[in-house]
Every structure is written in structure tokens, then in C-alpha cells.
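# no sequence on hand, only this structure:
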């Protein structure tokens, strides 16, 4: 009965939100039975002050961009009840950049990172930049493929096999929190980003342009990937790829207000 109570409470929140004619809608999804505590256990980005200095980009941002239409973004994945978003965010950006460089679009292994990156904490959270640093320093910039190292949704011993690894990651550039700089970066390719997804409106997001008043720009808890941006009417938005399966959001994606 407890689980039903949680589900019904979330259903009531959805109905109240949608009745208020917001710019985005909520809906029942595969996370609707989770309590706030259970939901937050899925959020695996750990805030830190360690990354290297910011990069200033000298390119001009495109008016709009959607890398999904360019054949360099894989189908949506599902991290399950494991705080491994940092691995999915990292892999999404690296898969796309590898394909963008003229190579075959491969499905890289998140489990490779979950198991092998000692500076992150598997299902208990981590940092995309630390994952990149590890891959560059210890895996020669290469990743195992999903087919050779499938996702388990839990920490297991590292089984990296260099003979089966592909890709060539040389490092990363870090954007400032200035949205115009992020637009320049996204104009160049898919970008690993971190956001505040702590609110129930994110958990139960269904469609529309997400515009949550309490959304923080500094208290971040979830790593995702930005695959583009555009406008709908007078509203500009980012196209954000999540790793919670296609039953969440707009087929696995969320449009967030710019």
C-alpha cells in the first residue's frame, strides 16, 4: 500500500501542475512510483571545484542546431536505478564526437567507466571530466564497446581489454556558465553538461519546454548531454538527452528553457 500511496501522490502533483497551463506537462512514467529519496539516489553527479580552467570558444554560434538529425547520436539508453549518469553523459559526448570525426557511430560501454574509473564512485556518482581524464591517461583515449562490455547497472570489477577498445579521446574543453559560450560549444558538437534535476517536475516531466522556477544554476546533481538548441514561438530552449529510457520525457529527451 505504501508504493500505491507514493504513486497516487505523484499522480496528484501531475494533475495539479497540468491544470495550471504551464509551458511543460508532467505525466506518469516509470519513475512515478519513487519517493523523493529514491529518486534522488539515481542522480549521480557530485559537485566539485576541481576542473581545469575554462575554454573560450572563437566560433560563432549557429542560429539553431540538432545533432540528432546528423546521424551522430545513438538511441536513448537507460541507466536504471544506478547513479551512473556521469558515465552516460561522458559516453554520449564521446560517441558523437567519434562519429563526427568521420568514424562509424559506435555504442561505447558505460559499464567500462562504472567499473574502471577509480576517481568516480560507480553507481554512487561521479564526474564526467574525471572519466575523460581516466580514459585519456589509462585507456589511451579508447573505450570498450557495449557489445563487448554490456551495461549491468551495478559496480563490477574492471575488465577493460585494450585489444577490443576503439575511439580516440584526447581530452576536453570546459565552457563557462555563460549560455552564449555553451551555444558556441554545442554548435561544434554534443556536449556533456550537468544540471539541477532535483525537482519532482523533472522526475515526472513529459513534454514541452521545461521552465522550473526553483531550478538552480549552481546546485547541480545530474549529468546529461546537450545535443542542440532551438526555438518554439518566442521561447528558446536547449535539447537535452537524458539516460532514463524513452518512456521518460519526449522520447527520452527534455527541452530546457534557455
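Alright, I've got the coordinates. Note that this is a predicted model, so its numbers are computed, not measured.
# rest of the way, CA atoms for contacts and neighbours
Noted.
# tell me which stretches of the stretch 51-200 of the chain form helices.
85-100, 110-116, 128-138, 179-188, 200-203 (DSSP state H, counting those that start in this stretch).
# buried residues in the third one?
Buried residues in helix 128-138, defined by neighbour count with 16 or more other CA atoms under 10 Å: 128-136.
# do the fourth one as well
By neighbour count with 16+ other CA under 10 Å, helix 179-188 contains the buried residues 181-188.
# re the thing from before, okay, the helices of the stretch 51-200 of the chain in TSV with distance to residue 166 next?
Output for the helices of the stretch 51-200 of the chain, formatted as TSV (distance: least, CA to CA, whole Å):
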stretch	distance to residue 166
helix 85-100	9
helix 110-116	12
helix 128-138	11
helix 179-188	22
helix 200-203	34
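# quick one: contacts for residue 42?
The contact partners of residue 42, by CA atoms under 8 Å, 6 or more residues apart in numbering, come to 80-84.
# got those residues as TSV, with neighbour count and distance to residue 109 columns?
As requested, these are exported to TSV (neighbours: other CA atoms under 10 Å; distance: CA to CA, whole Å):
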residue	neighbour count	distance to residue 109
80	17	15
81	16	17
82	20	15
83	25	16
84	32	12
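# would CSV of those with distance to residue 17 be doable?
Formatted as CSV, the contacts of residue 42 follow (distance: CA to CA, whole Å):
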residue, distance to residue 17
80, 26
81, 26
82, 28
83, 27
84, 29
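# closest to residue 213 among the residues you listed?
Distances from residue 213 to the contacts of residue 42, taken as CA to CA, are shortest for residue 83 (25.0 Å).
# quick check: the closest one vs residue 49, distance?
Residue 83 is 20 Å from residue 49, where distance means CA to CA, to the nearest Å.
# same question for residue 239.
Residue 239 is 26 Å from residue 49, by CA to CA.
# compare the two (neighbour count), which wins?
Taking other CA atoms under 10 Å, residue 239 and residue 49 do not tie; residue 239 has more neighbours (22 against 5).
# ok, back up a step: residue 37: which of the helices of the stretch 51-200 of the chain is closest?
Closest among the helices of the stretch 51-200 of the chain, once you apply CA to CA, is helix 200-203, at 11.0 Å.
# here comes the other one, which I'd like you to weigh against the first:
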């Protein structure tokens, strides 16, 4: 229990003062929701962390959420730098918002980051993970949480001060009194399922694998157990799929306009629209944008060549006509 004493003494409750919200029981999901999910089976969850007496549990879970998100995106599962986040952000429940706005949503590997004298040095190492948007649940809704977790694990606040929570070993924890306390801890929801007819959330804690069920706890789902639905966040990388298509259409219009002779203005707009389509990190939009640029160069060169041929043809025609007139005047 030393770690809980350290957390409480550190004043975590002062910044985890979240008003209790009545849970919303509606769903308008178009996604197919399977009866169970465990992101561990997909190899995108790092081993259980042992925070010891450190109160930086928000930092730990935030880094774990980003690690899993990056692995799901197609990257390799790697350990992110907790120290990097600690150097930039306070250990508050909305720490992911700080990572997004102060660190640019980027995270370095644990092995790459070295603390410097510069406070929050964003150039200290090369990031391996990045996100550009943070979704935060506005109304406590465990049905929406089911929809979100299909994309990646969730970062959630909970009331972990309940004695039954602290000594948890196995099964589905469902003490209704746990919902009455203060949100004073965070967990990573890595899945869900049903055990003996009781739906649950599968949550990863940061109290070492010796705690709970090998570092995990199953909290009853659908009853806002331990206020698990009061603060829910998820990182994502958002792209506007419609915008590149629109930019491609306008680019093609300007390219053909250039081909028809409207040169300078069209070249400028073509370059701007082509490179607006580029996004970070690398996506196939790079290739499409590159194709458009190359095609534009071809059309421009072809147009210039066509103009040169027309000029040469007019010169030959005029020269021939003048020669014919001189010959005709001799007769």
C-alpha cells in the first residue's frame, strides 16, 4: 500500500476533482461491436509497469496509451520515454492534452531520450510515435467507450482509494460504493468481455505485475464502476480524407488550364494544392501528390513544346507565303 500512500500524499485528488456524471445509456454506433476484445492478444500492449512509490501514474499510463496507439498504426511496439513527458508536463489527469499541445503529440523512445538543461526540449531526440488529436468523452457513456476501444486502448480516470480495489486479486470487481469516491488514479483499458454473465472492462494498472491479476483488474462494465466513465480519453491521428481528394480535383483543373495557356497563376496554384495534400507521417498521399506534380511538369513541358511548334509552324508558313508571293510577282 506504500504506493497508494505516496499518491494520496502527493495531492493527486486536488487535480482529479471531477464531478460525478450520470451515465448516458444510448448508443448510435455504426461499428460492429464484438462481445469481447483484448488488445494484448494483438501484441500492442507493453508489460505492466511498476511505478513504485512514484506519483507519476498519469505520465506512465499516457505513455502506454501512445505506445499502443503507435503499434496499432503499424509501428513496432516500443517503450516510450516517461522522463520526456515528465520534463514537459505535470502529472495531471489531462496530461495527454499537454503532450499534444506542448510536445506536438510526439514521443521519443525510452532508450533515445536524454534529459537536458533545456526545459521540455522537443529536439532532444527523434520521436517514434505521434498523434495529432485527442478525443475526450464529454458525457459518461460506456457504450461510446465500447465503440472507441475498437480503435485503440483507452486512458481513463478511476477512484482507486476503495480498499477492495487496493487488495483486488481476481474476478470482476463491482463494489457500488467505489463510484462515490473521488477520481484519484488512472488506468489503461486494454479490453473488455463477460465473465460468469457479468460484463467487465479489462484494465491495466501501474502497480507492478505482483498486484491484482498479474497487474490487471476487471471492473464491472455498464455501471460506471469506480467512476471509470467520468474521464475517458483516446489519442488518434486524424486526416481529412475528403480534403486531399478535393485538392487533387482542383489541381487537375489548374493543370489543364495551364495546358491551355493560363501559365503563371496556374503553376502557383498547382504547387500549393499539390503539397497541401502531403501529411505527416508518410502516407500514400505523398505518392499521389508526387504523381500530380510530375504530371503537371509533363503538361507544362508539353504545352511549352506545343507553343514552340506552333510558333515554328507559323514562321515556316509565313516564310513560304512570302517566297510564293515573290515568285508570283516575277511573273
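Done, it's in. The structure displayed is predicted, hence computed values, not measured ones.
# of all the helices of the stretch 51-200 of the first structure, which lies closest to residue 17 of the first structure?
By CA to CA (comparing all of the helices of the stretch 51-200 of the first structure), the closest turns out to be helix 200-203, at 8.5 Å.
# where in the second structure does that closest one fall?
Counting by TM-score structural alignment, helix 200-203 of the first structure pairs with residues 163-166 of the second structure.
# what residues of the matching stretch count as buried?
residue 165.
# mean shift between that stretch and the first structure?
Mean deviation of stretch 163-166 of the second structure relative to the first structure after superposition (mean CA distance after the TM-score superposition for the first structure): 1.5 Å.
# contacting residues around stretch 92-102 of the first structure?
By CA under 8 Å, 6+ apart, stretch 92-102 of the first structure touches 72-74, 104-108, 167-169, 189-192, 225.
# hmm, 7 Å instead?
Around stretch 92-102 of the first structure, the neighbours that count as contacts under CA atoms under 7 Å, 6 or more residues apart in numbering are 72-73, 105-108, 167, 189-192, 225.
# stretch 115-129 of the second structure too?
Here stretch 115-129 of the second structure makes contact (CA under 7 Å, 6+ apart) with 70, 87-88, 103, 106-109, 112-114.
# strands - which of those residues land there?
Of those, the ones assigned to strands by DSSP state E are 106-108.
# top of those residues by neighbour count?
Ranking those using other CA under 10 Å puts residue 107 first, with 28 neighbours.
# aligned counterpart of that residue in the first structure, please.
With TM-score structural alignment as the criterion, residue 107 of the second structure pairs with residue 143.
# relative to residue 65 of the first structure, how far out is its match?
27 Å.
# are any of the contacts of stretch 115-129 of the second structure buried, and if so which?
Applying 16+ other CA under 10 Å to these flags 70, 88, 103, 106-109, 113 as buried.
# which among those gets closest to residue 287 of the second structure?
Closest to residue 287 of the second structure, out of all of those and judged by CA to CA, is residue 70, at 22.2 Å.
# aligned to that closest one, what sits in the first structure?
With TM-score structural alignment as the criterion, residue 70 of the second structure matches residue 98.
# just residue 304 of the second structure next, same as before
Counting by TM-score structural alignment, residue 304 of the second structure has no partner.
# sec struct for residue 304 of the second structure, please.
Recorded secondary structure, residue 304 of the second structure: helix (DSSP: H, G, I helix; E, B strand; the rest coil).
# one more: the one 10 residues further on?
Classification of residue 314 of the second structure into helix, strand or coil gives helix, according to three-state DSSP.
# for it, grab the count of nearby residues.
12.
# can you redo the ones in strands among the contacts of stretch 115-129 of the second structure as TSV with distance to residue 276 of the second structure?
Below are these laid out as TSV (distance: CA to CA, whole Å):
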residue	distance to residue 276 of the second structure
106	21
107	25
108	27
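# quick one on the thing from earlier: tell me the two of the buried residues of helix 128-138 of the first structure that are most distant?
128 and 136 (12.4 Å).
# before we move on, back to that, would you mind giving the buried ones among the contacts of stretch 115-129 of the second structure as JSON lines with distance to residue 120 of the second structure added?
Putting those into JSON lines (distance: CA to CA, whole Å) gives the following:
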{"residue": "70", "distance to residue 120 of the second structure": "22"}
{"residue": "88", "distance to residue 120 of the second structure": "4"}
{"residue": "103", "distance to residue 120 of the second structure": "8"}
{"residue": "106", "distance to residue 120 of the second structure": "12"}
{"residue": "107", "distance to residue 120 of the second structure": "12"}
{"residue": "108", "distance to residue 120 of the second structure": "12"}
{"residue": "109", "distance to residue 120 of the second structure": "15"}
{"residue": "113", "distance to residue 120 of the second structure": "11"}
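# of those residues, just say which sits nearest to residue 171 of the second structure.
Nearest to residue 171 of the second structure among those, with distances taken as CA to CA, is residue 70, at 30.3 Å.
# return the closest of the contacts of stretch 92-102 of the first structure with respect to residue 218 of the first structure.
Using CA to CA, those come closest to residue 218 of the first structure at residue 192, 16.1 Å.
# did I read that right, residue 237 of the first structure in a strand?
Yes - counting by three-state DSSP, residue 237 of the first structure is located in a strand.
# look up how far residue 73 of the first structure lies from it.
Taking CA to CA, one finds residue 237 of the first structure at 19 Å from residue 73 of the first structure.
# got it, and residue 240 of the first structure?
12 Å.
# okay, these two: which has more neighbours?
residue 73 (23 against 20).
# what does the more buried one correspond to in the second structure?
Under TM-score structural alignment, residue 73 of the first structure pairs with residue 45 in the second structure.
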